[in-house]
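1. Structure for this input, please:
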Amino acid sequence: MARSSSGIVAGLTVAAIAGVSFLAYQASASVPDTLGKADKSATPKASASKTPGGTTNPNALPTASGTGERVVYATANDRVWLVAANNKVQRTFEVTPGTVDPVAGTYAVTTRANAVTGSDGVQIEHVVRFTTVDGIAIGFSAALNGSTTAPDPAKKLGGIRESRKDGDAMWNFATVGVKVVVVQ
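-> I've put the predicted structure just below:
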């Protein structure tokens, strides 16, 4: 009897996830074009540290990114850092952002999914979500086909694409509850 109850619960769970995904996709299609876009007229904030010689190093961890274990995502230069509890960078890599950016701030990983279909229709893996912007889920993922091409600007997409290798590193590092710091 427990076995058939589990099957029913699993089936209902799959149906619920499919329904929510469909509704999220529909909602994303009606979002205004300007939502989530950075104000191009605003003065950009520095997102890279200065090296001793005074040159900007785009790979340097942003100084205003907090402390402790965290994922740091710089929207200005589309780069991620995985930072250990001792504040040492374990890995840094470039990403391809979606069309909707999260606002600067501190978040936490809320949900993860091993493999799903992205809102752009691409099969993705190692999905690590940390916020939503007007109903659009924002998170990191890797396309199973390895693609990191820029998304269709006409669509409202919150997926931040990384290579499969970087996606594996993110998946192993960013468990539910891990801090995500978004900086400009």
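2. CA atoms for contacts and neighbours, from now on please.
-> Noted.
3. And the strands in this protein, which stretches?
-> For the chain, applying DSSP state E gives strands covering 70-74, 79-83, 89-94, 105-108, 111-117, 123-133, 136-143, 159-162, 179-183.
4. Please identify the buried residues of the fifth one?
-> What it means is strand 111-117. Within strand 111-117, the residues that count as buried by 16 or more other CA atoms under 10 Å are 112, 116.
5. So which other helices or strands are in contact with it?
-> Where contact means 3 or more CA pairs under 8 Å, 6 or more residues apart in numbering; DSSP states H and E, strand 111-117 is packed against strand 123-133.
6. Now do the strand it packs on and strand 111-117, the angle between them.
-> 130 degrees (axes from the mean of the first three to the mean of the last three CA atoms, to 10 degrees).
7. In this structure, where's the longest helix?
-> helix 2-28 (DSSP state H).
8. Okay, buried residues for that one please.
-> Residues of helix 2-28 classed as buried under the neighbour-count rule (16+ other CA under 10 Å) are 21, 24-25, 28.
9. now swap in stretch 80-87 and tell me
-> Buried residues in stretch 80-87, counted by 16+ other CA under 10 Å: 80-84.
10. and which of those is nearest T34?
-> Nearest to T34, judged by CA to CA, of those is V80 at 24.1 Å.
11. Which residue is the nearest non-sequential neighbour of that closest one?
-> Y73 (4.6 Å; CA to CA, 6 or more residues apart in numbering).
12. Check R129 too.
-> G139 is the one closest to R129 (CA to CA, 6+ apart), at 3.9 Å.
13. isn't the one you found right next to E125, touching?
-> No: if you go by CA atoms under 8 Å, G139 and E125 don't touch, sitting 11.5 Å apart.
14. thinking again about what came up before, can I get the buried residues of stretch 80-87 in CSV with distance to A108?
-> Listed next are these as CSV, based on distance: CA to CA, whole Å:
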residue, distance to A108
V80, 15
W81, 15
L82, 13
V83, 14
A84, 15
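15. and for comparison, fold this next one:
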Amino acid sequence: MNPTENRTLLMSGVGIVAAAILVVALVSGGSDTSTSPNDSTSTSSSSLVDSSLVDIEPVTTVPGTDSSTAPATDPVDITGEEPTSDEPCVLTVRSLAGGDTGPSVTCLQEALIVAGFLNSAATGVYDNATATAVEKLQTDRDLYVDGKTGRETALSLGVWPDEASLVIHTPPPAPGAVDLLGYELSSVATSGPDTPPLPPNSGSGRRLVYERAGQRIWAVGEDNVVIRSWLVSGSKYNNETPGSHAVYSRSDVSTAWNGKAFLYKMVRWLKTDIGAIGFHALPIHRSDNTPYQTDAELGTRLSGGCQRQANLDADFTWDFAQIGTPVIVI
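-> Got it, this is the predicted structure:
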């Protein structure tokens, strides 16, 4: 057979194959667009997925199943924000020390690693390596060195929770407004429907309730009715021991442990190694008789241990909190 005959035979074969493919396509009816989604005709697992449908959860291909399943896309949460693991963590407890465990310890350790004070992995256990790293940080940043993690240490690492969101500022009272006992209200005090509710598990009967997170005090009567509530400036440190206490000492005027301030109308409820902690009026510089802060700054932690009050609130506390008055600290 010569070359010309070979080419003729080859072209004839191609034509026959093409014709056969066309016949199969026409018989299968694959281009029919009248089929309803409800038809019982089964569809191939390789069919295109309607692009208007979105999975609530990302599709994941399971080994051994149909390999034609579309690969999962990055999940998007329902708020429209891309999920991320880069958001900074914060502590969910007020203090950490040796032997503590949990997510807050992990958060602390991760922050210490980033800051360059911890060389080991985050384990979630407050071990000797963690305590040593905390001591290094405290020394480096001129903090009180004890290897424990409280507010100041956590603040320096950026893992202390936002405090401002926990402080409730009530509208300033009208000039001359008074509480249920007739005492004049300060600019940060309230009595009546604007009063924030008492915290749960805050005792019963006549008492003072101090909530550290909200920097707020409630004076409660025998009938469990709130007489008055006001903002204070409590301790920057972790030395306000929570629990049930009682007023044990009072002074018209006292001095701060460092001798630099006058503390008027001091009502003491807690003893510490370096002095007493209690409620008092805004501290006054001994050097020039100026106040350490303003009423507008109340609600912010500014003291070394005591709870600073507006002068009108200190007047009320002085009369209300006699020796033995319960003080509930939360």
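16. By residue count, which helix of structure 2 is the longest?
-> The residue-count maximum for a helix in structure 2 (DSSP H) belongs to helix 3-28.
17. next structured bit after that one?
-> The helix or strand immediately downstream of helix 3-28 of structure 2 is helix 103-115, counting by DSSP states H and E.
18. so who does G234 of structure 2 touch?
-> G234 of structure 2 makes contact with 212, 215, 299-308, according to CA atoms under 8 Å, 6 or more residues apart in numbering.
19. in stretch 134-146 of structure 2, what's buried?
-> Neighbour-count burial for stretch 134-146 of structure 2 [16+ other CA under 10 Å]: 134-138, 145.
20. Can you flag which of these belong to helices?
-> 134-138.
21. quick check, nearest of those to T149 of structure 2?
-> V134 (7.2 Å).
22. excluding its backbone neighbours, what's nearest the equivalent of G243 of structure 2 over in structure 1?
-> By TM-score structural alignment, G243 of structure 2 lines up with G105 in structure 1. Spatially, and ignoring its direct neighbours in sequence, G105 of structure 1 is nearest to V182 (5.2 Å; CA to CA, 6+ apart).
23. The one you found pairs with which position in structure 2?
-> That one, V182 of structure 1, aligns with V329 by TM-score structural alignment.
24. List the residues that contact that match.
-> Contacts of V329 of structure 2 (CA under 8 Å, 6+ apart): 202, 209-212, 240-245.
25. same thing with F140 of structure 1?
-> Residues near F140 of structure 1 by CA under 8 Å, 6+ apart: 126-129, 159-162, 167.
26. can you name the residues of structure 1 that stretch 199-215 of structure 2 overlays?
-> Under TM-score structural alignment, stretch 199-215 of structure 2 corresponds to residues 62-78 of structure 1.
27. Need the contact partners of that stretch.
-> So stretch 62-78 of structure 1 is contacted by 46-49, 58, 79-87, 94-97, 101, 174, 178-184 (CA under 8 Å, 6+ apart).
28. please redo it, this time with the cut-off set to 6 Å
-> 47-49, 79-85, 87, 94-95, 179-184 (CA atoms under 6 Å, 6 or more residues apart in numbering).
29. Likewise for stretch 257-271 of structure 2?
-> For stretch 257-271 of structure 2, the surrounding residues in contact (CA under 6 Å, 6+ apart) are 246-255, 276-281, 283-286.
30. Please apply the same query to stretch 302-312 of structure 2.
-> Contacts to stretch 302-312 of structure 2, defined as CA under 6 Å, 6+ apart, come from residues 186, 232-236, 277-282, 295.
31. any chance of those residues in a markdown table, plus distance to C107 of structure 2?
-> Below are the contacts of stretch 302-312 of structure 2 laid out as a markdown table (distance: CA to CA, whole Å):
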| residue | distance to C107 of structure 2 |
| --- | --- |
| S186 | 40 |
| V232 | 30 |
| S233 | 27 |
| G234 | 26 |
| S235 | 24 |
| K236 | 21 |
| I277 | 31 |
| G278 | 33 |
| F279 | 34 |
| H280 | 36 |
| A281 | 37 |
| L282 | 36 |
| D295 | 35 |
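32. Top of those by number of neighbours, please.
-> Using other CA atoms under 10 Å as the neighbour test, those are led by V232, with 33 neighbours.
33. what does that one align to in structure 1?
-> In structure 1, V232 of structure 2 lines up with V95, judged by TM-score structural alignment.
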